[in-house]
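S.K.: What follows is a predicted structure for the sequence shown.
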Amino acid sequence: MILYPAIDLKDGQAVRLVHGDMDRSTVFNDDPAAQAQEFVAAGCEWLHLVDLNGAFAGSPVNAAPVEAILKSCKVPAQLGGGIRDMQTIETWLDKGLARVILGTVAVENPDLVREAARAFPGQVAVGIDARNGFVATKGWATETNVQAGDLARSFEDAGVAAIIYTDINRDGAMGGPNIEATAALARAVSIPVIASGGVSSLDDLIALGDTGVIEGAISGRALYDGAIDLAAALTALRG
């Protein structure tokens, strides 16, 4: 199972939110590129980046720190937040991003996801952010009546590289991931599923891996707070 250290970008800084609330943010690093380099030095294989401002604005806002990370780090990175048209997708991939994450448009314009997945094989993921099983969009601010499982299954034949499933109620709260719901989603589709939200200990990571169906896990606050030692976690997951 791949561990993805998360760098959430708000106003040019690396932050973490609680339950996706922009008013409940903690700044962990004023230099996101330096933070990314720390994660790479610890041995991570991927980076997970989120443009929080972009998710609300509907277009990239924190492009400068993302570009700085891409220039200074040699591991592949995936990015979500404000990516809602083909031009933005192409621009980011041309800048060296390994994978774009499409969230809001997966609900509002699923044909774009399919078009992008065909045009850029292996480089398009779907972000499914759910609160109580129902998908939320536009930076988690808009509730929908779309169930997470139904949305995931709708892309079964689209050729997307992965699904990033976030339980919003768990995100940033250090209360543990929703292993049951994430594993159920992973069993419902053939698309690789990456767990996000609430990963707060090495035991959480091991439990996710022990399901045998979850391909990866994203962790943010636990790495910044020191609850998870990244180098030790990577060793444990590989061993």
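M.R.: That came through fine.
S.K.: Only C-alpha atoms from now on, for both contacts and neighbour counts.
M.R.: Noted.
S.K.: Show me where this structure has its strands.
M.R.: 2-10, 13-18, 21-29, 47-51, 77-80, 99-102, 124-131, 134-137, 142-147, 162-167, 193-196, 216-219 (DSSP state E).
S.K.: Save those as TSV, and put in mean neighbour count and distance to Phe39 too.
M.R.: Converted to TSV, the strands of the chain look like this (neighbours: other Cα atoms under 10 Å; distance: least, Cα to Cα, whole Å):
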stretch	mean neighbour count	distance to Phe39
strand 2-10	25	7
strand 13-18	23	13
strand 21-29	14	13
strand 47-51	23	8
strand 77-80	23	12
strand 99-102	27	18
strand 124-131	25	22
strand 134-137	23	29
strand 142-147	13	32
strand 162-167	24	20
strand 193-196	27	17
strand 216-219	24	11
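S.K.: take a look at this one as well, against the first:
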Amino acid sequence: MILYPAIDLKDGQAVRLFKGEMAQATVFNDDPAAQAEDFVRAGCEWLHLVDLNGAFAGTPVNATPVEAILERCKVPAQLGGGIRDMATIERWLSRGLARVILGTVAVENPALVREAARAFPGQVAVGIDARKGRVATKGWAEETDVLATDLAKSFEDAGVAAIIYTDINRDGAMQGPNVAETAALANAVSIPVIASGGVSSIADLEALKSCGAPLNGAISGRALYDGAIDLAEALAVMRA
């Protein structure tokens, strides 16, 4: 399994939110690219980036720090937030991003996801963010009646590279991931699933590894910044 350290970008800074609330943001680094370099030096093989402002605006906002990360770090990075048209997808991939994450448009314009996955094999992921099993969009501000598992199944034949599944109520709360729902989603589809939201200890990573589903990896943010997870130990656990 792959450990994806998260760098969430708000107003050009690396922050973490509490349960997706923009008003409850904690700034952890004024230089996101330096933070990314720290993760890479520690041995991380991927980076998970989120343009939080972009998720609300519907268009990229934190392009400058993302581009700095891509320039200074030579490991693959995936990015979500504000990517809602083919031009934006093409622009990010041409700038060295390894994978775009499509969230809101996966609900509102699934045809775009399919078109992008055909055009850029292996470089398009779907972000499914849910509260109590139902998908939320537009920076988690709008809730839908769409079930997370139904949305995931609808892309089975689309050729997407991965699904990033986030339980919003666990995100940034340091209360552990929703292992049962993540495993259920992963077992319901053949698409690789990455767990996100609430990963706050080595025990959480071990629980995801032994959940009975073939997870691709797990995303962790606040626990890495707070020191609740030792990065070297976490990488060793994930690679074992």
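M.R.: Arrived safely, thanks for sending. A quick note: this is a predicted structure, and the numbers were derived from the prediction, not measured.
S.K.: which one of the strands of structure 1 lies closest to Arg118 of structure 1?
M.R.: For the strands of structure 1, the distance to Arg118 of structure 1 is smallest for strand 124-131, at 9.0 Å, taking Cα to Cα.
S.K.: name the helices or strands packed onto that closest one?
M.R.: If you count contacts as 3 or more Cα pairs under 8 Å, 6 or more residues apart in numbering; DSSP states H and E, strand 124-131 of structure 1 packs onto strand 99-102, helix 110-119, strand 134-137, helix 148-154, strand 162-167.
S.K.: Out of these, flag the one nearest Ser25 of structure 1.
M.R.: When those are compared by Cα to Cα, strand 162-167 sits nearest Ser25 of structure 1, at 17.6 Å.
S.K.: Output the contacting helices and strands for that closest one.
M.R.: Using 3+ Cα pairs under 8 Å, 6+ apart, the elements in contact with strand 162-167 of structure 1 are strand 124-131, strand 193-196.
S.K.: State the distance from Leu52 of structure 2 to Val160 of structure 2.
M.R.: Leu52 of structure 2 sits 22 Å away from Val160 of structure 2, going by Cα to Cα, to the nearest Å.
S.K.: who has more neighbours, those two?
M.R.: The neighbour count for Leu52 of structure 2 versus Val160, taken as other Cα atoms under 10 Å, is higher for Leu52 (27 against 23).
S.K.: Relative to Asn178 of structure 2, how far out is the more buried one?
M.R.: From Leu52 of structure 2 to Asn178 of structure 2 the distance is 22 Å (Cα to Cα).
S.K.: do Glu37 of structure 2 as well
M.R.: Computed as Cα to Cα, the Glu37 of structure 2 to Asn178 of structure 2 distance reads 29 Å.
S.K.: and the two? which has more neighbours close in?
M.R.: The neighbour count for Glu37 of structure 2 versus Asn178, taken as other Cα under 10 Å, is higher for Asn178 (22 against 18).
S.K.: Distance check, that one against Val66 of structure 2.
M.R.: Plainly put, Asn178 of structure 2 is 29 Å away from Val66 of structure 2 if you go by Cα to Cα.
S.K.: Am I right that Ala234 of structure 2 is in contact with Asp204?
M.R.: No - using Cα atoms under 8 Å, Ala234 of structure 2 is not in contact with Asp204, being 10.1 Å away.
S.K.: quick one: which of the strands of structure 1 is nearest Arg238 of structure 1?
M.R.: strand 2-10 (8.6 Å).
S.K.: And the helices and strands packed on strand 162-167 of structure 1: which comes nearest Pro5 of structure 1?
M.R.: Proximity to Pro5 of structure 1 (Cα to Cα) singles out strand 193-196 among these, at 10.5 Å.
S.K.: The closest one - contacts with which helices or strands?
M.R.: So strand 193-196 of structure 1, by 3+ Cα pairs under 8 Å, 6+ apart, packs with strand 162-167, helix 179-188, strand 216-219.
S.K.: ok, average deviation of that strand from structure 2?
M.R.: Here strand 193-196 of structure 1, set against structure 2 after superposition, deviates by a mean of 0.3 Å using mean Cα distance after the TM-score superposition for structure 1.
S.K.: so how far is that strand from its chain's centroid?
M.R.: 8 Å (Cα atoms, centre = their mean, to the nearest Å).
S.K.: so that strand aligns onto which residues of structure 2?
M.R.: Under TM-score structural alignment, strand 193-196 of structure 1 corresponds to residues 193-196 of structure 2.
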